[in-house]
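Peer 1: Following is a predicted model, sequence given first.
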Amino acid sequence: MSVVLIAGSPGSLSRTSALIDFINKELQEQGIETDVFNVNEFDGNEVFFADFNAPQIVRYREAIAKADAVVLATPVYQASFSGALKLLLDLIPERGLKGKVVLPLANGGSDSHLLVIDYALKPVLSALGASNVLGGVYVNAKQLTLDGEKRYQVGEEASARISRSLEELIETLPSQSSASASAYQRSVAYA
């Protein structure tokens, strides 16, 4: 099983990246193969002009094509998802998310943007062929705190909600055995 994780924040140290790092660690602890793409690691010109021959874009598109699931996170900008994430989504071929389980996440400064996943992000994912888009998780900025090394940490309440969504993701994947899903449920219960 393969899961692609996409961090849609242009900042190198961001709450969005912290969410993806948290999820990546959780999935890898379960022995799930992950491939992480952070929008700030792409060459801006290659993404903006959709240079499909650029090595990073080729690798990204190949990873999406072979993935069983895609997890993406975005900061909220102007009551929607980031334009940087939209540029990465534009690199996915038409119907490129067909047959994949998709878990969207968003983080914003207040709960006023709680519905950004449903009203802004899910329609775009549907246009890319995603028919199995999970409920998603919205994380308020207060649930992500800086540690002593100036890195964001996911708070207890947010990590519990994300873990429940990951459990659903694992259960939904057709190639995932029920034994692995049960093992993940037990590890989440004891965390």
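Peer 2: Arrived safely. Being a predicted model, the structure only gives us computed values, none of them experimental.
Peer 1: contacts and neighbour counts: CA atoms only from here.
Peer 2: Fine.
Peer 1: Of all the residues in stretch 75-92, which ones are buried?
Peer 2: 75-76, 79-85, 87-89, 91-92 (16 or more other CA atoms under 10 Å).
Peer 1: Next one for the comparison:
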Amino acid sequence: MATVLALTTSPFPASRTALLAEHTAACQRVRGHHTHVLALRDRPAAPLLTADTHHASIARALRLAAEVDSPVVATPIHQAACSGLLKTFLDLLPQHAFTGKPVLPLATGGSPAHVLALDYALRPVLTALGAHVTQGRFVLDRHIMTAPDGTTALDHDDELQLGRAIEQFARTLPSHAHLTAV
């Protein structure tokens, strides 16, 4: 089965974007894929912002992102763009880090006015890295909740639409993993 990395890029500890990414990773685990969740907010800021790719934490994150079969990239939309944390991290990856890899873009935001940022702000960056960008999904923040049992719950319509995007993404995943050590 494939190895999938859910990359969460919200700078906030209590992040609905992270909940969405973790929910998506859980859906991939149910399908038998190996998953990792990487919260960029947990990486040290100074080495990330100064492009210190030799810093152990940054080097591990970059290696993981480059070695997985398929990334899921989840970002909040602020000011009609993906998070600066995501862009900073993606800028550190080699130019063709995602060549031939299916990538599922996910975005969250407070207003339906942000929905176009998925295609106009995030998709071009992922495409520049060589990704095969699958149909993504934008989810309003207010439609992502934590259920009483601690799992993530989405608005019914968003759950259906996200399920379709995840299913399409799952069909593009390789049937074997090539990641040997993380």
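Peer 2: Good, I have the coordinates. Source: prediction; values computed, not measured.
Peer 1: Need the TM-score from the superposition.
Peer 2: The TM-score (TM-score structural alignment, normalised by the length of the second structure) is 0.88; 175 aligned residues with a CA RMSD of 1.9 Å.
Peer 1: Format the buried residues of stretch 75-92 of the first structure as JSON lines; extra columns: distance to residue 55 of the first structure and secondary structure.
Peer 2: What follows is those, written out as JSON lines (distance: CA to CA, whole Å; DSSP: H, G, I helix; E, B strand; the rest coil):
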{"residue": "75", "distance to residue 55 of the first structure": "26", "secondary structure": "strand"}
{"residue": "76", "distance to residue 55 of the first structure": "29", "secondary structure": "strand"}
{"residue": "79", "distance to residue 55 of the first structure": "33", "secondary structure": "coil"}
{"residue": "80", "distance to residue 55 of the first structure": "29", "secondary structure": "strand"}
{"residue": "81", "distance to residue 55 of the first structure": "26", "secondary structure": "strand"}
{"residue": "82", "distance to residue 55 of the first structure": "23", "secondary structure": "coil"}
{"residue": "83", "distance to residue 55 of the first structure": "22", "secondary structure": "helix"}
{"residue": "84", "distance to residue 55 of the first structure": "19", "secondary structure": "helix"}
{"residue": "85", "distance to residue 55 of the first structure": "19", "secondary structure": "helix"}
{"residue": "87", "distance to residue 55 of the first structure": "16", "secondary structure": "helix"}
{"residue": "88", "distance to residue 55 of the first structure": "14", "secondary structure": "helix"}
{"residue": "89", "distance to residue 55 of the first structure": "17", "secondary structure": "helix"}
{"residue": "91", "distance to residue 55 of the first structure": "13", "secondary structure": "coil"}
{"residue": "92", "distance to residue 55 of the first structure": "15", "secondary structure": "coil"}
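Peer 1: Of these, just say which sits nearest to residue 184 of the first structure.
Peer 2: Residue 184 of the first structure has its nearest neighbour among the buried residues of stretch 75-92 of the first structure in residue 75, at 27.5 Å by CA to CA.
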